[in-house]
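Q: All I have is the shape, not the residue letters:
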C-alpha cells in the first residue's frame, strides 16, 4: 500500500470492472477481492475485510463504497474519483439510454416483455431476501427483528415508518447486544485533519435539506428524493427499491410498470444497481435529470465513506455500537421482505402462469446459478411470447 496509483491507472482498472462486473453487490465484492487482493496485492486479506465491513455498516451502495475506499487508499481523493467514475458510468449510461428509449416509445412499457421483466424482478428480490436473510439473520433474535420490521411496513409503509422501523431494530440490537461480526485489526487508515468532520456535517445538512417541501417532478424534488434514498438505505442496491418506489410511483411521477421494467433492466447490466437512479432521472427530466439523479443518489455514500473511515478505528472497538448496526442490518432484511410483497409481487404476479414463471426463474437463479445478465433478457423475450 506504500505506492500511490495515478488517476489513469485507477480509472483503467475500475473501467474494466465496470464493464464486466455482472451479478450485483455480492458478486462485485468477489471481483474486487480477486483484482485488488489476489492479483495486484493493493490490500491484504485483513485490510480488504475491514474495508468491506465498514462499507456494509454504512448506508448506501456497499460495493460502490468499497471500490471508492480502495481508490482512496491507493490514490487519495483523485483515486476515489477515478474509481467511482469508471465503475459507475458504463451502467449509468446504459440505464439512461433505456429511459430515453421508453420516453420516445411510451407504449413499449406495456408489452409482454415488461411482464417478463417484472416477474424476473420477483425472483431476483426473493433471491436477495434469502441470501441476505442467511447472512444478516443467523439467529432467532435477528430473524424476529426482520419479521417485526416486515410486519410494520406491510401495515403502514411510508418513508417515515421505514426510518422508524429500522431505528427500532437498531435500538433492540443495542439493548439486547446482538452479536456483531468480528472486525479485523489489519487496516491502517491514512486520514488526518478535520476533513472527515466536514464530510459528516455536509452529509447531515444535505439530508435535512432533502426533507424540505418541493414540487413533485421538479429538479429540486428529484435531487431530494435521490439523496434521501441514498442516505437512508442500508443493505445496498436491492433495498433502494422500496424507497424509490415510495417517491416515484407513490407520487405518480412514474408508473409501476415503467418502474419495475427499469429495475429489471438494471439487473441485466454490469456495475452498481444504484444506477437505476439514472433511469428514473432520465424518465423524469431527460439528460439533466439522469445526471442529477445519479449524482444525488451516490453523494451521501461518498460523504459517509470519507467521514466514516476514521470512525472505523473507534467503531471496531465498541461492540455495543456494532450491535446496534447489526440490528439495523436485520431490519433491512424485513424491509426487503415487505418490498417483495408490495410493490414487487402485487404488481407482477396475477395468474398461475405468472407464479410458475417466477418459480422457474428463481430455480434458474438460485439453484442452477445462471447469471442475471443472461436471465434478464431471456425473461423479457419469454414474457413477450407468453403474455
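A: Perfect, thanks for sending it. The shown structure was predicted, so the numbers you read here are calculated from the model rather than taken from an experiment. Numbers count the residues shown, from 1 in each chain.
Q: contacts and neighbour counts: CA atoms only from here.
A: OK.
Q: Please identify the buried residues of the helix or strand containing residue 154?
A: In the assignment (DSSP states H and E), residue 154 maps to helix 140-155. Going by neighbour count (16 or more other C-alpha atoms under 10 Å), the buried part of helix 140-155 is 142-154.
Q: Look through this structure and tell me its longest helix.
A: helix 62-104 (DSSP state H).
Q: So which elements touch that helix?
A: helix 7-20, helix 25-32, helix 45-57, helix 256-268, helix 276-315 (3 or more C-alpha pairs under 8 Å, 6 or more residues apart in numbering; DSSP states H and E).
Q: Moving C-terminal from that helix, which element do we reach first?
A: Moving toward the C-terminus from helix 62-104, the next helix or strand (DSSP H and E) is helix 112-136.
Q: angle of that next one against helix 140-155?
A: With axes from the mean of the first three to the mean of the last three C-alpha atoms, to 10 degrees defining the directions, helix 112-136 sits at 150 degrees from helix 140-155.
Q: I'd like to check the angle between helix 112-136 and helix 25-32, please.
A: Going by the same axes, to 10 degrees, helix 112-136 makes 70 degrees with helix 25-32.
Q: can you give me how far helix 112-136 is from the chain middle?
A: 14 Å (C-alpha atoms, centre = their mean, to the nearest Å).
Q: ok, and here's another one to check against it:
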C-alpha cells in the first residue's frame, strides 16, 4: 500500500472510531501514529500539538493534517483531512433531515460507553506524553503548573496562556540544555513542512480570502459566496478548540436567520455523539442553511470554508517554525510549551472528559478496564471503542428491561 493510500485508510478508520472530541482525538492520534505505526516521534508530536493549540482553527484536525503532510506531502495532508472528516460530515448531513430519530436506551447506552472510552484514551495519552515530554523536574513542574492554571482559570483563553507561559519558562529554564534524541526509534526529528514557497502562497491565499470574500458576498449577492464567507470568517477566529466555534456560528448563521435556533441546538447536540471533528457541525448547518445551495452542496461549502483558514495558517507557520526551532532558546521554548501541553491534557482529562463521562461506578470500572487494555495489553484503540460501545449498549438494554 502506498503512503497516500495508507494515510487515507488509517484516517478513515479514525474518523469512524474517534469519539470523545478534540482532546480524545489527540489521544487516538498518539496511540496510532506514535505508539503503533511510529510515523512520528513523541517529542515532535508534542511540539505539533503545542503549535496547533496556539494557532486558530481545529487543533486536532490540524495535527492530523500535519501528520498526513509529513507522511505523503500535500496530497497526504488533504487525504488525512478528507478521510478523518468525511464520516462525521456525512452523518451530520443525514442528521439535517433525520435529527432526533435515533433514540432509545440502547443507543443512549452506546453513546455513554463511547464517552467512557474517551476517558481511557485521554488518560493513556497523558500518561505516555508525560513520560516523554515531562520526564524531569523542570518540565514536570511546568506540566503541573499548567494543569493547575487551566483547571482554576478555565475558558478558551486558559490553554493559550498556559502554552505561552510554559514556552516562556522553557526559554528561561531549559533553553541552554543540549538537544535530546527524538523518540521513538526510527522517527525523524524534522517537522512536517511543504516548504517556504508553499507557506507564502498559503498566507497570501488566507489574507486574500479574508479581504475578498466579504466584498464578493456583498457585491454579487450570491448565496454560496455569502455562505463561504460566514464559515471562513468563523474558522479564522476560533481560538481554543471546537466548542469555541459555537457562539461564532450562532452569530454568523442563526442571528441572520439562515438556520432556526432550535435546529441549531439540536444539531450541536448530535455532533457531540459522533466520531471525528466537532467542526463537522458545519456540514449540518450548510445543509440546512436557507442561504446557499443547501443539502450536500451547502454542506461541502461550509466544511471547506471552516477548515481552510486553520490549514492555510498551519502551512504558513510550519516552515518558519522549522527554521527557528534549531536555536538553543527555541528548543527551550519547544520543551516548555510541550510540557505545558501535557498539563493542559491532564486538566482536560478531569474536566470535561471525566466529569461528563463518568457518573456511575460501572462507568468508572469500564474506564479502568479500557485503560488497562490500552496500556497493559496494547489493544488498538478501535478495539477498545467497539468494546466500550458494546458494554454501554448492553447496560442500556439491561436498565430498560
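A: Done, it's in. Since the model is a prediction, treat every value here as computed from it, not as a measurement.
Q: Deepest in the core, which of the helices and strands packed on helix 62-104 of structure 1 is it.
A: Of all those, helix 256-268 has the most neighbours on average by mean count of other C-alpha atoms under 10 Å, namely a mean of 24.
Q: Need the distance between the two termini of stretch 97-113 of structure 1.
A: End-to-end distance for stretch 97-113 of structure 1: 18 Å, by C-alpha to C-alpha, to the nearest Å.
Q: Can you name the residues in contact with it?
A: Stretch 97-113 of structure 1 is contacted by residues 257-258, 261-262, 279-280, 282-283, 286, 379-387 when judged by C-alpha atoms under 8 Å, 6 or more residues apart in numbering.
Q: Kindly recompute the last result at 7 Å.
A: Stretch 97-113 of structure 1 is contacted from outside by 257, 258, 279, 282, 283, 380, 381, 383, 384, 387, using C-alpha atoms under 7 Å, 6 or more residues apart in numbering.
Q: if we take these, which one ends up nearest to residue 196 of structure 1?
A: residue 279 (31.5 Å; C-alpha to C-alpha).
Q: got the contact list for the closest one?
A: Residue 279 of structure 1 neighbours (C-alpha under 7 Å, 6+ apart): 95, 96, 98, 99, 262, 290.
Q: I'd like those laid out as CSV, including distance to residue 192 of structure 1.
A: Shown next, in CSV, are the contacts of residue 279 of structure 1 (distance: C-alpha to C-alpha, whole Å):
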residue, distance to residue 192 of structure 1
95, 38
96, 38
98, 43
99, 42
262, 41
290, 35
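Q: Regarding residue 179 of structure 1, what is its secondary structure?
A: In three-state terms, and counting by DSSP: H, G, I helix; E, B strand; the rest coil, residue 179 of structure 1 is coil.
Q: dump the residue contacts of it.
A: If you count contacts by C-alpha under 7 Å, 6+ apart, then residue 179 of structure 1 has residue 323 around it.
Q: how far away is it from residue 386 of structure 1?
A: 48 Å.
Q: swap in residue 140 of structure 1?
A: Going from residue 140 of structure 1 to residue 386 of structure 1 by C-alpha to C-alpha gives 42 Å.
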